[in-house]
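> What follows is a predicted structure for the sequence shown.
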Amino acid sequence: MSHGFMIKNRYRNLSFWRELVTATRFGLVGIAATSVHIVVVWLVLNQAGSNLFSANTLAFAIAFGISFLGNYIWTFRSPGSPRRAMFRFFLISGSAFLVNTLILTFLVHGGWFSPMMSAIFSAAVVPAITFFASRLWGFKYNGKDLDSVNAEMQNSTCDKEKALEP
């Protein structure tokens, strides 16, 4: 085996583990945001007596704040401008919310589940949609994610060090 092949293979393994860590962090943030979403829907429905769609909208807004902060700071480690990332994440989340609301409406009006079970199911769909859109577009820094930028910087440093070797 050539040295170059081993380095490429090691880099692929490193990339895989990096992606797995990113997906795990995103999942944990998503679980937290989804849990808050469900609790807020339950509280607003059962304690305030509001309607389901108002409760879902309020819950989504609160979950959005948790999700953005968790993903911006922890999952994707503050890539680029927070304003741009928030705008993009808002577009992604708004689209996911639209899908969430359509699913919720379909399930409630179809009469298949109770309003609470319908809200749980529709809220569970949002993290999957937002992960792929966030990873591919929402939290990119100049067209790249921060891990790619850091890896490029590290590789260029290694190349410079090799050039200085006798």
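The structure has been received and is ready for your questions.
> When you work out contacts or count neighbours from here on, use the C-alpha atoms and nothing else.
OK.
> how would you label the residue nearest to the spatial centre of the chain: helix, strand or coil?
The structure's the chain has its C-alpha centroid closest to residue 131; by C-alpha atoms, centre = their mean the separation is 3.9 Å. For residue 131, the secondary structure call by DSSP: H, G, I helix; E, B strand; the rest coil comes out as helix.
> Now the closest residue in space to it that isn't next to it in sequence: which helix or strand?
With C-alpha to C-alpha, 6 or more residues apart in numbering as the criterion, residue 131 has its nearest non-adjacent residue at 6.9 Å, and that residue is residue 26. When secondary structure is defined using DSSP states H and E, the element that contains residue 26 is helix 3-43.
> Now do the helices in the chain.
Counting by DSSP state H, the segments of the chain that form helices are 3-43, 52-70, 82-110, 115-133, 146-164.
> Need the residues that contact the fourth one.
Identification of contacts with helix 115-133 by C-alpha atoms under 8 Å, 6 or more residues apart in numbering yields 23, 26-27, 30, 34, 37-38, 41-42, 52, 56, 92-93, 96-97, 99-101, 103-104, 107-108.
> ditto for the last one
Taking C-alpha under 8 Å, 6+ apart as the criterion, the residues outside helix 146-164 that touch it are 76, 77, 79, 140.
> Second structure follows, compare the two:
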Amino acid sequence: MNRAERIKVLRFGVSGLLATGLHAAVAMTLIMRAGTQPALANALAFACSTGISYLMNTFWSFSSFPALANVWRFATVSLGGLTLTALVAHATELAGGGPGLGIAMVVCVVPPVTFIAHRWWTYR
């Protein structure tokens, strides 16, 4: 992997960590301060963090510009990542792994898959 690709991967990772932190902060604020049900709070937090993730990844990670085509591709990959998260966690549970192992498996599988999808499809 060349230097430019390593920088994209690093920036993608930082963007993901920041978006995850935003998701947690929005969800917890809605639940604890506004009394929002956890499912709704997490859905709203997912929407917020996905929007911020799109902007960070578009401008910073992939040095691109917002466009209708990459908005829809980004949303598709994000929903695919959400689906893959559920599948990996469920498969880990079926295999007898606990929640911690499920999270570890998700962290090992989902970010590389979504990076590749964004690199070769969203921002082509």
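Okay, I see it. Predicted model, so just to flag it, every value in this text is computed and none were measured.
> TM between them?
The TM-score (TM-score structural alignment, normalised by the length of structure 2) is 0.75; 113 aligned residues with a C-alpha RMSD of 2.7 Å.
> returning to what we had before: what is the nearest of the contacts of helix 146-164 of structure 1 to residue 113 of structure 1?
Of all these, the one sitting nearest residue 113 of structure 1 is residue 76; the distance, using C-alpha to C-alpha, is 35.8 Å.
> can you tell me which residue in structure 2 aligns to the closest one?
Applying TM-score structural alignment, one finds that residue 76 of structure 1 aligns to residue 62 in structure 2.
> can you tell me which residues contact its match?
Counting by C-alpha under 8 Å, 6+ apart, residue 62 of structure 2 touches 8, 119, 123.
> what do you get for residue 100 of structure 1?
By C-alpha under 8 Å, 6+ apart, the contact list for residue 100 of structure 1 reads 122, 123, 125, 126.
> ok, the equivalent of residue 16 of structure 1 over in structure 2 to residue 41 of structure 2 distance?
Residue mapping for residue 16 of structure 1 onto structure 2 gives residue 2, with TM-score structural alignment as the criterion. Computed as C-alpha to C-alpha, to the nearest Å, the residue 2 of structure 2 to residue 41 of structure 2 distance reads 40 Å.
> Tell me which of these two has more neighbours.
Relative neighbour count places residue 41 above the other of residue 2 of structure 2 and residue 41, with 22 against 6, counting by other C-alpha atoms under 10 Å.
> dump the residue contacts of that one.
26, 27, 28, 30, 31.
> Then residue 16 of structure 2?
residue 53.
> Return the residue of structure 1 aligned against it.
In structure 1, the residue paired with residue 16 of structure 2 is residue 30, using TM-score structural alignment.
> Over to residue 46 of structure 2?
So residue 46 of structure 2 corresponds to residue 60, using TM-score structural alignment.
> Hmm, residue 38 and its match touching each other?
No: look at residue 60 of structure 1 against residue 38 with C-alpha atoms under 8 Å: they stay out of range, at 9.2 Å.
> wait, what's in contact with residue 119 of structure 2?
Contacts here follow C-alpha under 8 Å, 6+ apart; on that basis residue 119 of structure 2 touches residue 62.
> 10 Å - rerun?
Under the criterion of C-alpha atoms under 10 Å, 6 or more residues apart in numbering, the neighbours of residue 119 of structure 2 are 5, 8, 9, 61, 62, 113.
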